[in-house]
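Novice: This is a predicted model, with the sequence first.
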Amino acid sequence: METARSDSGLERLPTEAWDPAGANLDLRSTAELVEAMNEADAEVPRAVARARDELVAAIDAIAARLADGGRLVYAGAGTSGRLALVDAVECQSTFGLPPGRVVALVAGGAEASATAQEHAEDDAAAGAEDVAALDPTAKDAVVALSASGRTPYVLGALEEASAVGALTVAVTCVEGSPLGALADHEVAVVVGGELIAGSTRLKAGTAQKLVLNAISTISMVRLGKTFGNLMVDVVATNEKLRERVRAIVRNATGAPAERVHTALEASGGDAKLAIVMLELGVDARTARARLDGAGGVVRRALEP
C-alpha cells in the first residue's frame, strides 16, 4: 500500500475510500470473501477499458522511442515498483531484449525488503537521482507508476526525466493527480476503493499490472518482436523454452518436426531465422541477410 505526506489529503483519494458495507468483512465466510474479491476484481478490466485512448497514445509514443534506440524505464514505489520490476525482467526472456532496454527503478532498490521500499517512497530526491544515474536522453520513455498519483519518489523520477526531454507517462488510479500533471501522457485507471480499505495492492495493483502488460507487450508487437501471436524472439534458456521455440516454428511454417529440427540446428536455435529459412527455402546466411535488411521483422523479411 502506498503512503504520502500526512498533509496531502490522502484519505480523500478514491483509492483510500472506505465502504461501510465492508465493516463486517471479517465476519463473512471464506466463500463469501472469495466471491467479494472476485466481484471487486471484475471492475478492473472495465476501468482499464475506460482509459483506452490515453493508453493507446502512450504506447504509440513509447514504441516510437524504442524503435529509435531508446529505453523504456519504469519508476515505482512499493507494490507499483515491484510490479514494474516483474514486467521489465520478463521483457528480456519473452522478447529477447538485451539487459538495459527495459529498466525498473524501485524506491529503496529492488533488493531491499518490502518495509524498506515502503519507507523509501517518501524520498523525491532519490527518485531524481535514480533516473539521472541512467543518463536519460530524449530518446527514452519513462513510465511512472503510483496508485495515488502523488508518491514523492515517483514525482522526483518523473521531474528528472522531463527535465532532459524524455517521454513521460504517468500510470495512476486517480484523475487530476500531481503525477499526471507532470506527464506527457496520463493513464488514469480509476478503480475506486479497495475491498480492504487503502490496500492498493488489490484492484489498483491489478490495474497497474494490466497496464504494464499492455505497454510492454504491444510495444514489442509494434517493434516486430512477434510474428502473428508467436513469440519469435523468445530466448530459449531451458528445455521448456526450447520446446516452445520448436512449437513456434511449427505453428509459423506448418513444417514437419524433422524439417523444423534441421532448420533450428542450422539457425543456432533462432526461431526468426528458422522461420525465414523454411518459408523461403533458403539457407541460414541468406535468411540472415533478409532479416537484417528487414530490421529483424519476420513479416517484412518474407515480403517479395
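Specialist: Okay, I see it.

Novice: Please count neighbours and contacts with C-alpha atoms only from this point.
Specialist: Will do.

Novice: which SSE is the most centrally placed residue in the chain in?
Specialist: Nearest residue to the geometric centre of the chain (Cα atoms, centre = their mean): residue 212, 3.0 Å. Secondary structure assignment for residue 212, by DSSP states H and E: helix 203-222.

Novice: Against which helices or strands is that helix packed?
Specialist: helix 30-41, helix 43-50, helix 52-67, helix 78-95, strand 167-172 (3 or more Cα pairs under 8 Å, 6 or more residues apart in numbering; DSSP states H and E).

Novice: so the residue nearest to the centre of the chain touches residue 87, yeah?
Specialist: Yes. Counting by Cα atoms under 8 Å, residue 87 is a contact partner of residue 212 at 6.8 Å.

Novice: Tell me which stretches of the stretch 101-250 of the chain form strands.
Specialist: 102-106, 141-145, 167-172, 185-188 (DSSP state E, counting those that start in this stretch).

Novice: Relative to residue 10, which of those is closest?
Specialist: For residue 10, the closest of those is strand 167-172, at 13.9 Å, according to Cα to Cα.

Novice: Just give me how far the closest one sits from the chain centre.
Specialist: Averaging C-alpha positions (Cα atoms, centre = their mean, to the nearest Å) puts strand 167-172 12 Å from its chain's average.

Novice: And it, what does it pack against?
Specialist: Strand 167-172 packs on helix 52-67, strand 141-145, helix 152-163, helix 178-182, strand 185-188, helix 203-222, going by 3+ Cα pairs under 8 Å, 6+ apart.

Novice: name the element residue 264 belongs to?
Specialist: Residue 264 belongs to helix 257-267, assigned by DSSP H and E.

Novice: after that helix comes which helix or strand?
Specialist: helix 271-280.

Novice: what angle separates the helix or strand just after that next one from helix 257-267?
Specialist: Note on helix 271-280: by DSSP H and E, the next helix or strand toward the C-terminus is helix 284-293. Helix 284-293 runs at 70 degrees relative to helix 257-267, counting by axes from the mean of the first three to the mean of the last three Cα atoms, to 10 degrees.

Novice: closest to residue 265 out of the helices and strands packed on helix 203-222?
Specialist: Taking those one by one with Cα to Cα, helix 78-95 is closest: 20.3 Å.

Novice: alright, now check it against this:
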Amino acid sequence: MNKFNRLKTETRNPVSMEIDQMSTLEMLQVINQEDITVPLIIRDNLNQIAQAVDLIYEQLKEGGSLIYVGAGTSGRLGLLDAFECPPTFGVSPRMVRGVIAGGEKALLGAVEENEDAYEEGRLAIQENGITASDVVVGLSASGLTPFVLGALDEASNRKAKTMAIINNPNPDLAKKCDSVIVCETGPEVITGSTRMKAGTSQKLILNMISTSVMIKLGKVYQNLMVDVKPTNQKLINRSINIIAEATGESFEKAQETFLKTQDVKVSILMLKGKLNHSSAVKLLEETGGVIQAALNKIR
C-alpha cells in the first residue's frame, strides 16, 4: 500500500460525505464542528509543546535562531509566524526565520512539485548557515514531506536542535528529532485538504511556541508587548497606551515620556522606578532587557 494512503489526513471524513448536497448553513456547521476539535487535540499535546518551547528558549537566549521549514500551507504558516516576530517582539529578522519549498515564488502561487525535493531541503539549511546554536522546526501534515525531511537531516548533521510539528505519526521522524509534536487532526472535511484542520492546528501551535518563547525572553511585561516597534501611528499610539497601562500614569504623562525615550521599556522603567533616562537604560542592559528583573533590583 502507498505510504500516503495510510495517512488519516488522506482518508474520507464520514461527517462530510454528502457535503456537496448540503445547504450553505449546513456546510458551515460541519466545517465549524470539525474545527472545534482542533484546540482539544492540541490540549492533549501541551506537554510536548512545553518541551519544545523550553528547548527553543534555551537556544535563542544564547544567540541562536529559530528556523521553520515547510512546503505549501505549512511553509506559508511558518513564514507568517516568522514575519510577525520582529514588529511584535522587537527581535532581529534573523532570530526567527521561515524557509518554504520553492522559495519566494511559493508565496505567490502553488509550486507543489517542490515539496518532493529532498536535496533542496538540505540545500536550504546550508544556505541559511545553520549551526549547532540554532533550532530547525519541520512543519508537515503528512510527516513525510521530502523537502522537510531533507532540511531536518541536514540540520541534524550540523548539530542543530531539530523538531517537527506533524499531523500523522512518523516513528522514524520521532527517532531523528529532539522533539516531535504529533497533532492527529484526522480526516479533513474535504478529503486530503490539509490546509483546513491540519493547517489550523499548525498555526495555533506556532502561535503558542513563538509567543511563549518571547515571553520567556522578556519581550512581554505582564501581558503587554513591551518590545513592540512603533513604526506607524497605530503602533505609536499602542506604545503609549502600553506605558500608561503598565505604570498607571495618564496617557499624557506616558506620551510625554515616550516622546523623550522612543522606547517602551525605558519609559516604563523611568516611570515605575522613578529613574532618569540614563539610569533606566543602564539597568535594562544589566538585566538583559527584562523589565521585572530590573524592577526587582530597584526594590
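Specialist: Happy to help now that I have it. Quantities reported herein were computed from a predicted structural model and do not represent experimental measurements.

Novice: The helix holding residue 264 of the first structure maps to which residues in the second structure?
Specialist: Helix 257-267 of the first structure corresponds to residues 251-261 in the second structure, going by TM-score structural alignment.

Novice: compared with the first structure, how much does that stretch deviate?
Specialist: Superposing on the first structure and averaging over aligned pairs (mean Cα distance after the TM-score superposition for the first structure), stretch 251-261 of the second structure comes out at 1.3 Å.

Novice: What does the residue nearest to the centre of the first structure correspond to in the second structure?
Specialist: So, by TM-score structural alignment, residue 212 of the first structure is matched to residue 206.

Novice: Repeat that for residue 240 of the first structure.
Specialist: By TM-score structural alignment, residue 240 of the first structure lines up with residue 234.

Novice: That match and residue 256 of the second structure, how far apart?
Specialist: 17 Å (Cα to Cα, to the nearest Å).

Novice: neighbour count winner among these two?
Specialist: residue 256 (13 against 9; other Cα atoms under 10 Å).

Novice: From one end of stretch 188-203 of the second structure to the other, what's the distance?
Specialist: Using Cα to Cα, first and last residues of stretch 188-203 of the second structure are 16 Å apart.

Novice: hang on, I meant stretch 72-84 of the first structure
Specialist: From its first residue to its last, stretch 72-84 of the first structure covers 11 Å (Cα to Cα).

Novice: hmm, who's touching it?
Specialist: 1-2, 62, 66, 85, 88, 101-107, 110, 114, 117-118, 120-121, 127, 140-147, 151, 153-154, 157, 200-201, 205, 208-209, 212 (Cα atoms under 8 Å, 6 or more residues apart in numbering).

Novice: and if you look at stretch 280-292 of the first structure?
Specialist: Counting by Cα under 8 Å, 6+ apart, 266, 267, 273, 274, 276, 277, 297, 298, 300, 301, 302 sit against stretch 280-292 of the first structure.

Novice: Please repeat the previous calculation with a cut-off of 7 Å.
Specialist: For stretch 280-292 of the first structure, contacts defined as Cα atoms under 7 Å, 6 or more residues apart in numbering pick out 266, 267, 273, 276, 277, 297, 298, 301.

Novice: Among those, which one sits closest to residue 188 of the first structure?
Specialist: residue 297 (32.6 Å).

Novice: What count of nearby residues applies to the closest one?
Specialist: Neighbour count for residue 297 of the first structure, taken as other Cα under 10 Å: 20.

Novice: Map it onto the second structure.
Specialist: Checking TM-score structural alignment: residue 297 of the first structure goes with residue 290.

Novice: before we move on, back to that, how close does the helix holding residue 212 of the first structure sit to the second structure?
Specialist: Helix 203-222 of the first structure sits 0.4 Å off on average (mean Cα distance after the TM-score superposition for the first structure).

Novice: Taking their axis directions, that helix and helix 30-41 sit at what angle?
Specialist: Using the same axes, to 10 degrees: helix 203-222 of the first structure against helix 30-41 is 50 degrees.

Novice: Please state the offset of helix 203-222 of the first structure from the chain centre?
Specialist: Distance, centroid of helix 203-222 of the first structure to centroid of chain: 5 Å (Cα atoms, centre = their mean).

Novice: Return the set of buried residues in that helix.
Specialist: Neighbour counts over helix 203-222 of the first structure (16 or more other Cα atoms under 10 Å) mark 203-209, 211-212, 215-222 as buried.

Novice: likewise stretch 168-182 of the first structure?
Specialist: 168, 169, 170, 171, 172, 173, 174, 175, 177, 179, 180, 182.

Novice: residues contacting the counterpart of residue 144 of the first structure in the second structure?
Specialist: In the second structure, the residue matched to residue 144 of the first structure (TM-score structural alignment) is residue 138. Neighbouring residues of residue 138 of the second structure by Cα under 7 Å, 6+ apart: 68, 69, 70, 148, 152, 163, 164, 165.

Novice: Now the buried members of the contacts of stretch 72-84 of the first structure.
Specialist: 1-2, 62, 66, 85, 88, 101-107, 110, 114, 117-118, 120-121, 127, 140-147, 151, 153-154, 157, 200-201, 205, 208-209, 212.

Novice: Stretch 114-121 of the second structure corresponds to what range in the first structure?
Specialist: Stretch 114-121 of the second structure maps onto residues 120-127 of the first structure, going by TM-score structural alignment.

Novice: Between the two ends of that stretch, how far is it?
Specialist: End to end - Cα to Cα - stretch 120-127 of the first structure spans 9 Å.

Novice: Contacts for that stretch next, please.
Specialist: 4, 77, 107, 108, 151, 152, 153, 154, 155, 156, 157.

Novice: and if we set it to 10 Å?
Specialist: 2-5, 75-78, 81, 105-109, 112, 114, 132, 150-161 (Cα atoms under 10 Å, 6 or more residues apart in numbering).
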